[in-house]
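*Asks:* Next input, structure requested:
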Amino acid sequence: MGSEAVHFVNGKPVAVVYDMAHTKALYIRVKNSGQKGWKSKAAGTSNHDEAKNRAIAWYFEREGDLKAGFQLKSKQFKDVAEAFLDNYKSNMDAGLPKHSATAYAEKKALIHRYFLPFFGDMGIDRVGKAGIEDYIKFRMTFWEKRIGAGDDFIEYERGGRTIKRRVKEGKPSAATIKRENATLKQIFDYAQDQGWLTLAHKPKVMDIGGRSEKRPAFTRKQMQLILGKSWQRKSDKKLARTVVHYRDQLALYIAFLYYTGIRPGEEANAIKWKHLQTDLDEANNEVRMIVVNAERAGKTKGSARKVIPKGGLWTVLDYYRAKQALFCMDDDYIFCTYEGDKIHSMKKAFSRYMDELGVTHDAYGKPYSLYSLRHSYATHNIKELGAWIIAKNMGHSDVKMLEKHYAHDTPVDHHDKLS
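*Replies:* The predicted structure is shown next:
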């Protein structure tokens, strides 16, 4: 093997070109400031002069990186992301707060579906502002490109089962991007904590959409219509028993969300009859309450909360359990299938009902959803109960989220104070 030093610093060689006895290919190696050993790679050419120029250029490129604060051997994003997942799971298994199986599954899915395909082999400290901007563009068109290529289904894990559903057309909302970016930020924070990324090179993860908008809530007049009509939809005696059951379930679900502010989906769906409990207040008076997240899979320890419903929900619940419920034992789910299993989702049934009523969008063109019942709870009760009580009932740690997303009261709601 022959070698030639092609650049010197303080009389010592720092860039070398060499060849191997068994091949005509040339190789280069450099030794940068503060580096103990040499770094080598193929020159990519068999021309000695060209290899010499490349060795010198590589040396100065690495010197520039060092002066800019970059690590010469950057940790690849994919390695950091996997290490982040392993660390999260270890914390979850150890029972640390705010580390749940549900959140772990969501983060894992995000990392493998979006982050790794884009950032993959990129050095964690080389992402920068441009990398984040390019990622946002990639994410905004991700499913449009997949659908265009004929790949319009998505698979994910839920409750130990693999779920496959058709992808929704259109770009992700600002709220979706913000929620996903929270995990991306955590990965960069973890890299900094491990010493793989300096603060100077940690990129700022931008969200989209500018100022957050309040979510749509129903008016009081709309809620009177929605609640009233919901129980009348089963009056046709020709309806099958299964249809009657599901229409009853939807009517109860609507009332339940509107009078409690509980989150639709897993939070409401996991509630059993035994979670309707009684406790004593400071004056030893019995108080009926609903215990939320008591057994919900993946929730962190201590996340269960006691909710006091508003209005006449107890009368509705007691009557339904005594007269209409097909499954009413303590360990039965309140919201269940005709066979007694926990119901998966009420989204489609609620959407069809809204279409029947012609109540699909608010005055600003925003579509209503089951979450609009939760938002309506906050809007219609904040004046009477106050932001703190509403926030605690809804499961927020403070009133910031309530003020930012849920409060819809207007001067009309406070006319008594203004007139």
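
*Asks:* going forward, measure contacts and count neighbours with C-alpha atoms only.
*Replies:* Will do.

*Asks:* quick one, what contacts V291?
*Replies:* Neighbouring residues of V291 by Cα atoms under 8 Å, 6 or more residues apart in numbering: 271, 275-277, 304-307.

*Asks:* Three-state assignment for it, please.
*Replies:* Of the three states, V291 takes strand under DSSP: H, G, I helix; E, B strand; the rest coil.

*Asks:* Number of residues surrounding Q192?
*Replies:* Q192 is flanked by 17 other residues according to other Cα atoms under 10 Å.

*Asks:* Tell me the most packed of the contacts of V291, by neighbour count.
*Replies:* Neighbours here mean other Cα under 10 Å. Within these, the largest count is held by I271, at 23 neighbours.

*Asks:* list the contacts for that one?
*Replies:* Taking Cα under 8 Å, 6+ apart, we find I271 in contact with 291-294, 333-335.

*Asks:* doesn't P216 make contact with K366?
*Replies:* Yes: judged on Cα atoms under 8 Å, K366 makes contact with P216 at a distance of 6.5 Å.

*Asks:* out of the contacts of V291, who's nearest A101?
*Replies:* A304 (15.6 Å; Cα to Cα).

*Asks:* Also this sequence, please, to line up against the first:
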Amino acid sequence: MERIRFRDGNVYLYKRENSRRWQARIKLKNGKWKRISTKQANLKDASEIACNLHDEYRVLQKHNVVLESRRFVDAARISIKEMEQELQAGYGKKSYLDYIQAINRYFIPYFGNTLIANIDFTAIKKFDLWRNEQVKRRLKHSTLNNHNSALKRVFNVAVDRGWINAYQVPELRNKGERSQRRPNFSWDEIKKLCRFMREWAKEGRTEKSNMMRELLQDYVLILIQTGMRHGTETASLKWKHIEEFSHNGTAFLRFWVNGKTGKRELIAKHNVRRYLKRIKKRFGKVSGEENVFRLSNGESTKCLDGTFNILMKESGLMFDRHGNRRTLYSLRHTYATFQILKGIDLHRLARNMGTSIGMLEAHYSHLTPTMAAKDLAGR
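*Replies:* Take a look at the predicted model:
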């Protein structure tokens, strides 16, 4: 292969077999080589193009301009792979699942083959409008935080590989709808609910309906007194994850749960023993590998949300006094509210619930005046 040097060996011109046109290899300032086709058959014209590009690249590199970008999808796939590997290794954040979903559902379909170096603030604004059209509603502040975190991981991949410079990463803003106050139950409403469920659990129209109501009754009472997350933590709970232990002469009930924030130890209220015994009684004997929350025929169910909605409607407790609709997650919020009003240390409560002190302060700060009512109203 014929090779001709220029610019002290930083530019090479050569021809491929059966080709009349000159190709060029240009050495960049970082030591890497960039290949181009001059599209010229004349050596003088080809050398002029290659040498001019060499000089132009040197000037651009001097000003930290990236010479070769990649498509957004290339960086996105690497980012997804890294998060999946960390999750499989056991030290990835649970929020990575949300990041991966956001990248696959929104960012790749929109940006896809766009060079990541070309994604600036204006492009992000256009993406925001497109995303709003897709979801047909204003996204929550917390959802946009997840989306921004996911996008930052993709940009970090591009920066680390030299596909963009750090200053090219656009500013990511969050103008999402602030979350409303989380609906919970008052103590009087809990007493009303417990009284109502005693007969309601037996009044289903079918045998399957009665089994659903029977399970939901204990499910509701356990969630109120443990603060477990509905679905993410209850679905994988097995009998082997529940144990008794003693400390300073007192017996305690401990749950080992695995959910949004990973594995953790949870101390349940003493009354939970009563509801667990009632569940066990339906089966006669249970093994450690069996799920705790099953119908009395042994089947698992994913329909408790629907049965809970029926319970709320028929009990007249569907909405709180602020007009917020209650869901099964309201039981977790009720647990947190009662504990905070009792004066439980936020650090201990956060660890037991698998959340952060900041999250508790953000969503339950309205309880502060109630907690200080005696001092505020005193002389």
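
*Asks:* Sort out for me which of the contacts of V291 of structure 1 are in helices.
*Replies:* Among those, the subset assigned to helices under DSSP state H is empty.

*Asks:* what's the closest of the residues you listed to A83 of structure 1?
*Replies:* Nearest to A83 of structure 1, judged by Cα to Cα, of the contacts of V291 of structure 1 is A304 at 29.9 Å.

*Asks:* follow-up on the earlier one: could you dump the contacts of V291 of structure 1 into CSV with distance to A68 of structure 1 added?
*Replies:* Putting the contacts of V291 of structure 1 into CSV (distance: Cα to Cα, whole Å) gives the following:
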residue, distance to A68 of structure 1
I271, 55
H275, 58
L276, 61
Q277, 62
A304, 49
R305, 50
K306, 53
V307, 54
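
*Asks:* thinking again about what came up before, of the contacts of I271 of structure 1, which is the most crowded?
*Replies:* The residue in the contacts of I271 of structure 1 with the most neighbours, by other Cα under 10 Å, is I334 (31 neighbours).

*Asks:* Trace it over to structure 2, please.
*Replies:* By TM-score structural alignment, I334 of structure 1 lines up with V292 in structure 2.

*Asks:* So which residues of structure 1 form strands?
*Replies:* Using DSSP state E, the strands found in structure 1 span residues 3-9, 12-19, 26-30, 39-42, 153-158, 161-166, 276-280, 286-292, 305-307.

*Asks:* Contacts for the last one next, please.
*Replies:* Residues from elsewhere that reach strand 305-307 of structure 1 (Cα under 8 Å, 6+ apart): 260, 289-294, 393-395.

*Asks:* could those residues be laid out in CSV, adding distance to E356 of structure 1?
*Replies:* Shown next, in CSV, are the contacts of strand 305-307 of structure 1 (distance: Cα to Cα, whole Å):
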residue, distance to E356 of structure 1
T260, 25
M289, 33
I290, 31
V291, 33
V292, 31
N293, 32
A294, 35
N393, 31
M394, 29
G395, 32
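
*Asks:* now, among the residues you listed, which is nearest to D86 of structure 1?
*Replies:* Among these, N293 lies closest to D86 of structure 1 (Cα to Cα), at 25.8 Å.

*Asks:* residues contacting that closest one?
*Replies:* Applying Cα under 8 Å, 6+ apart, the residues contacting N293 of structure 1 are 267, 270-271, 299, 303-305.

*Asks:* Ok, R326 of structure 2 next?
*Replies:* R326 of structure 2 makes contact with 183-184, 312, 317-320, according to Cα under 8 Å, 6+ apart.

*Asks:* In helices, which of those appear?
*Replies:* The members of those that map onto helices under DSSP H are M312.

*Asks:* Neighbour count and distance to T122 of structure 2 for the contacts of R326 of structure 2 - can I get that in CSV?
*Replies:* Output for the contacts of R326 of structure 2, formatted as CSV (neighbours: other Cα atoms under 10 Å; distance: Cα to Cα, whole Å):
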residue, neighbour count, distance to T122 of structure 2
P183, 21, 38
N184, 26, 41
M312, 17, 46
L317, 18, 46
M318, 17, 43
F319, 16, 41
D320, 16, 42
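
*Asks:* what's the distance between N248 of structure 2 and W256 of structure 2?
*Replies:* Note on N248 of structure 2: its distance to W256 of structure 2, by Cα to Cα, to the nearest Å, is 21 Å.

*Asks:* before we move on, the earlier item: so of the contacts of strand 305-307 of structure 1, which two are at opposite extremes in space?
*Replies:* T260 and A294 (15.9 Å).

*Asks:* With distance to Q192 of structure 1 as added columns, please give the strands of structure 1 in JSON lines.
*Replies:* Shown next, in JSON lines, are these (distance: least, Cα to Cα, whole Å):
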{"stretch": "strand 3-9", "distance to Q192 of structure 1": "32"}
{"stretch": "strand 12-19", "distance to Q192 of structure 1": "30"}
{"stretch": "strand 26-30", "distance to Q192 of structure 1": "28"}
{"stretch": "strand 39-42", "distance to Q192 of structure 1": "25"}
{"stretch": "strand 153-158", "distance to Q192 of structure 1": "30"}
{"stretch": "strand 161-166", "distance to Q192 of structure 1": "34"}
{"stretch": "strand 276-280", "distance to Q192 of structure 1": "46"}
{"stretch": "strand 286-292", "distance to Q192 of structure 1": "36"}
{"stretch": "strand 305-307", "distance to Q192 of structure 1": "35"}
